[in-house]
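Peer 1: Mind looking at a prediction? Sequence and model below.
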Amino acid sequence: MRRKIVTGLTALGLSCITLFATGGSASSHGQTTAPVSRQQLCYQHTVRNCGQIQWEPWSVEGQKGFPTRGPADGHLCSGGIGRFGELDNMRGGAWPATSLRSGQSYDFVWRLDTPHATSKFHYYITRDGWDPTAPLTRAALEPAPFLTVQYGGRMPTRSTIHPGTIPAGKSGRHLILAVWDVYDTANAFYACSDVQLG
């Protein structure tokens, strides 16, 4: 009887080790910190009632190929991951927003907990007249990225900075969608940042 209990506990222990080795934050990667992303705001507890994303803001990983592929409309900020759906909740346009000026130079910053060989980073902004209370769709974004940084398989640093320019001629509340395409997998990381353009 004692031998059966020990064997059972050993098997249970191995199962737990396997579970922790293959799931959870072992797949963590990165998020934008400037302009501050929704997942970073949740992680810092600046925004409450965020669900699971507050514990793993670096894990918003979905299919790459945006805008032709990738997460479905309405699920862009969560990367299409159901447990991070709070990121897609527009909260009536009440997410805290970074104050910026259209046309200004700006350093876009990613914090990469686990850097990967990278194809590119690309940044999109909402069109004039978009509805900040409606779920984010491709139609709400300008069709072309305003900034693309090609890596060609190179490895970015843990603190990755992309100098760019905020698109000119825009004002009011907008949203920036940043996408990080991994080079050697089918995935990308997504981050939404709310901005107020003066």
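Peer 2: Perfect, thanks for sending it.

Peer 1: switch to C-alpha atoms for all contacts and neighbour counts from now on
Peer 2: Fine.

Peer 1: and Ser28, what does it touch?
Peer 2: Taking CA atoms under 8 Å, 6 or more residues apart in numbering, we find Ser28 in contact with Glu56, Trp58, Ser59, Asp113, Thr114.

Peer 1: The last one belongs to a strand?
Peer 2: Right, the one you point to is Thr114. No. Assessed with DSSP: H, G, I helix; E, B strand; the rest coil, Thr114 is coil; it does not lie in a strand.

Peer 1: Next up, the contacts around it.
Peer 2: By CA under 8 Å, 6+ apart, the contact set of Thr114 is Ser28, His29, Gly30, Arg158.

Peer 1: The helix or strand Tyr124 falls within packs against which elements?
Peer 2: Taking DSSP states H and E as the criterion, Tyr124 maps to strand 118-125. Secondary-structure packing of strand 118-125 (3 or more CA pairs under 8 Å, 6 or more residues apart in numbering; DSSP states H and E): strand 147-150, strand 172-182.

Peer 1: also this one, for the comparison:
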Amino acid sequence: MKTNRKLVAALIGAAAAPVIVLVGPTGIASAHGYVNSPASRQAQCAKGVVPCGQIKYEPQSVEGPKGLRSCNGGLAQFAELNDDNKGWKATPTGTTATFTWTFTARHRTTNYEYYIGGQKVADISGNNQQPPATVTHQVNLGGHTGKQKVLAIWNIADTGNAFYSCIDLQVG
């Protein structure tokens, strides 16, 4: 009798768990997307290429208000992403680079912007659509050569926020 009660309790628990997960309260998602290739600063942190703090655990979390021009999206806990002397590895590329965004939560997208030294080199429409799990853009780097830091911004359509990634390149 005791064994039957335990078995019934285990079966009820196993059956209820998926329902509880689906209808239970959800936390606020703070993880959404970043440039994975060429390896952005947060991707380099996540891969252990450069020693970093908390960003290594959540490279997709650099979210801040639209309109910023910083690598850390205005988040103090990710300030090291703004440090140009941290030893970031620059990926060699030609005068056109291919950037691949990886999304862990996909938002309708206004556009993607790319900057070098404060100058916008690309603005690509997101057509107010939800992107697939990865998106790739070919960006003309506008005649820039040598070591360059590209700021890539994903402006989402359903909030006032954007996601920020800086990518170090050796353009030649």
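Peer 2: Now that the structure is in, tell me what you want to look at. Note that the coordinates shown come from a computational prediction; the quantities given were computed from them, not determined experimentally.

Peer 1: What TM-score do the two superposed chains give?
Peer 2: TM-score for the superposed chains, counting by TM-score structural alignment, normalised by the length of structure 2: 0.80, backed by 148 aligned residues with a CA RMSD of 1.7 Å.

Peer 1: Format the contacts of Ser28 of structure 1 as JSON lines; extra columns: distance to Arg101 of structure 1.
Peer 2: Formatted as JSON lines, those follow (distance: CA to CA, whole Å):
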{"residue": "Glu56", "distance to Arg101 of structure 1": "30"}
{"residue": "Trp58", "distance to Arg101 of structure 1": "27"}
{"residue": "Ser59", "distance to Arg101 of structure 1": "30"}
{"residue": "Asp113", "distance to Arg101 of structure 1": "29"}
{"residue": "Thr114", "distance to Arg101 of structure 1": "31"}
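
Peer 1: what's the closest of the residues you listed to His174 of structure 1?
Peer 2: Ranked by distance to His174 of structure 1 (CA to CA), the contacts of Ser28 of structure 1 are led by Trp58 at 22.5 Å.

Peer 1: Roughly how far does the closest residue in space to the closest one that isn't next to it in sequence sit from Glu142 of structure 1?
Peer 2: Residue nearest to Trp58 of structure 1 in three dimensions, not counting chain neighbours: Gly30, with 4.1 Å by CA to CA, 6 or more residues apart in numbering. Separation of Gly30 of structure 1 from Glu142 of structure 1 (CA to CA, to the nearest Å): 24 Å.

Peer 1: Which of those two has more residues huddled nearby?
Peer 2: Counted by other CA atoms under 10 Å, Gly30 of structure 1 and Glu142 do not tie: Gly30 has more neighbours, with 24 against 13.

Peer 1: Quick one: residues contacting the more buried one.
Peer 2: Contact analysis of Gly30 of structure 1 by CA under 8 Å, 6+ apart lists Pro57, Trp58, Ser59, Trp110, Arg111, Leu112, Asp113, Thr114, Pro115, Phe189.

Peer 1: what lines up against the fourth one once you look at structure 2?
Peer 2: Across the two structures, Trp110 of structure 1 finds its equivalent in Trp101 of structure 2, going by TM-score structural alignment.

Peer 1: can you give me the helices in structure 2?
Peer 2: In structure 2, the segments counted as helices under DSSP state H are 2-23, 41-46.

Peer 1: who wins for proximity to Asp158 of structure 2 among the ones you listed?
Peer 2: Across those, Asp158 of structure 2 has its closest neighbour in helix 2-23 (22.8 Å, CA to CA).

Peer 1: quick one on the thing from earlier: for the buried ones among the contacts of Ser28 of structure 1, write the corresponding ChimeraX selection.
Peer 2: Only the buried entries of those go into this ChimeraX selection, using 16 or more other CA atoms under 10 Å:
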select :56,58,59,113
